[in-house]
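Asker: Attaching a predicted model along with its sequence, questions to come.
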Amino acid sequence: MAKKIWSITSNIIGGLLFIAICFLVFIVFSSRLSGEDPTILGYQMKVVLSGSMEPTFQTGSIISIRVSNDPSSYQKGDIITFHFEDKLITHRILEVKKANGQVSYKTKGDNNNGPDLWTVTAQDSVGKYTGFTIPYVGYALNYTNTKAGIALLLIVPGIWLVITAFRRKEIEVKEA
């Protein structure tokens, strides 16, 4: 009975691990092929690379943002991700400015002493933080963007499939 429970448990854990690895492979390859971050049902996952928004979310976390069709609709207090000098930054809106029919935002990182020196136009914004954060997973996801990380994502599932096939064959031989 204990062997059967152990077998079922290990199969479930192995299956979940395999699904997680496949999901990571999908994310990495879809972002490589499209040149953009993958969007799933209007949401994108972003890796936090600095501590400017601590304690709201920690460095190395993954956050979820909702990509907006109307980036001029954000309000004071919203946390947005935006483009600035070829970087993506996620900061809180301090002030919404409207001039000549154009909307712009004054932003600040929660952990920064003062507001950002620039103003973000609505066109530069990517999306709004949804409140969903997974701590520390960003470090692993960042690693998957390296050559070694991509190789690991291809090798580990292959080894896992081979081991699983041998296990199943071994069980079939014992049952026969």
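Answerer: Alright, I've got the coordinates.
Asker: going forward, measure contacts between C-alpha atoms and count neighbours the same way
Answerer: OK.
Asker: Tell me how far the nearest residue to Gly77 once chain neighbours are set aside lies from Lys106.
Answerer: Using C-alpha to C-alpha, 6 or more residues apart in numbering and skipping the chain neighbours, the partner closest in space to Gly77 is Ile93 (5.2 Å). Plainly put, Ile93 is 6 Å away from Lys106 if you go by C-alpha to C-alpha, to the nearest Å.
Asker: Alongside the first one, take a look at this:
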Amino acid sequence: MKRSVCFMLISFLVALFLTLNANASPEYIQFVIASFSMRPTFEVGDVITVQTDVNVSEIYAAPYPDGDIIVFHHPIQPDAIFVRRAIQKSYANGTYYFQTKGDANPNPDGWEVPEENIIGKVIAYSRTHNAGTWNDIAYNVTWYTNSTISNFNFSQLDKLITFDITGYMSQAENGFCNVTIPKNLLRCESLYEWQVRLNGTNIAYTATQNDTHTFIYFTHSYSTQNIQIIGTEVIPEFPTVVLLSVLTVVTTLNIVFMKRKLNTKLRQRLTDKKRKYSEINKRFYEQF
């Protein structure tokens, strides 16, 4: 009895690994990753886009990082939904079966997934990185991509965002990436002033914007690439409050310095006048 209750509890927790987004279209649905089992491909909080109208015979099964990533109902507890990489595929009695494995797990899962349990395969995902906090406001950069993102960094000094991008999923012909950047963090006066560099070389991109964000889209080939996105204007290095404080201190010091300088001049003038009057008085007394 205890084992049954424990298994039901585990199944319930596994079902919470992903949260279904009901706003998606019938062919494409979204889930939120809530487990570390697919690291480094997915992190907790990533939102994956799943294509549901797939031909299971075309799902590609291979070890990391090449196999398709599938979303499916657990073979024993169908209420539990899992996301795993298909590493092996077999066919028996008119049905396809898939051996699966989490990218972060040392061993394959202890089951085979029949084709009727498959919800779909992952074709893209979105991830948000924190670029920093200024004036108590956190600035986030978001990707929507079919590739693996790593080593994110934002440099105020160089006015750039940099990250590594690796491969792409679902046997796509090309990798793509759409980056959402807050204008208060990094921006350009013109959309044509942005620079997108792949391994140090400028590449073509498409840029759009709204009042608060810029959206930069580009494609890339299959391999590990370093991406740099360079703007022309960046968030101030110091918060506004700090700048005002510094300005106040500088102004105060300047006033004090000017007062001291003025007082020195006045004292010098008084000294000169005293010396002059002293000489006049001396001459006056010498005449008498």
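Answerer: Great, that's in hand. Treat the numbers as computed from the prediction; the structure is a model and nothing was measured.
Asker: Quick one: neighbours of the alignment partner in structure 2 of the residue nearest to Gly77 of structure 1, just the number.
Answerer: Under the alignment (TM-score structural alignment), Ile93 of structure 1 pairs with Ala86 in structure 2. Using other C-alpha atoms under 10 Å, Ala86 of structure 2 has 27 neighbouring residues.
Asker: Could you do Asn140 of structure 2 as well?
Answerer: Applying other C-alpha under 10 Å, we find 16 residues neighbouring Asn140 of structure 2.
Asker: what about it, is that helix, strand or coil?
Answerer: Classification of Asn140 of structure 2 by DSSP: H, G, I helix; E, B strand; the rest coil places it in strand.
Asker: which residues in structure 2 does stretch 147-155 of structure 1 align to?
Answerer: Taking TM-score structural alignment as the measure, structure 2 aligns no residues with stretch 147-155 of structure 1.
Asker: what does stretch 50-65 of structure 1 give?
Answerer: Using TM-score structural alignment, the partner range for stretch 50-65 of structure 1 is residues 35-50.
Asker: got a list of contacts for the matching stretch?
Answerer: 17, 28-34, 71, 83-84, 102-105, 120-128, 148-149 (C-alpha atoms under 8 Å, 6 or more residues apart in numbering).
Asker: Quick check on those residues: which are buried?
Answerer: Neighbour counting over the contacts of stretch 35-50 of structure 2 (16 or more other C-alpha atoms under 10 Å) leaves 17, 28-34, 71, 83-84, 102-103, 120-127, 148-149 as the buried ones.
Asker: residue boundaries of the helices in structure 2?
Answerer: With helices called from DSSP state H, structure 2 shows them at 2-15, 240-287.
Asker: now the ones you listed in JSON lines, with mean neighbour count?
Answerer: JSON lines is the format used below for the helices of structure 2 (neighbours: other C-alpha atoms under 10 Å):
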{"stretch": "helix 2-15", "mean neighbour count": "13"}
{"stretch": "helix 240-287", "mean neighbour count": "12"}
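Asker: Including distance to Val141 of structure 2, could those helices go into a markdown table?
Answerer: Below are the helices of structure 2 laid out as a markdown table (distance: least, C-alpha to C-alpha, whole Å):
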| stretch | distance to Val141 of structure 2 |
| --- | --- |
| helix 2-15 | 29 |
| helix 240-287 | 22 |
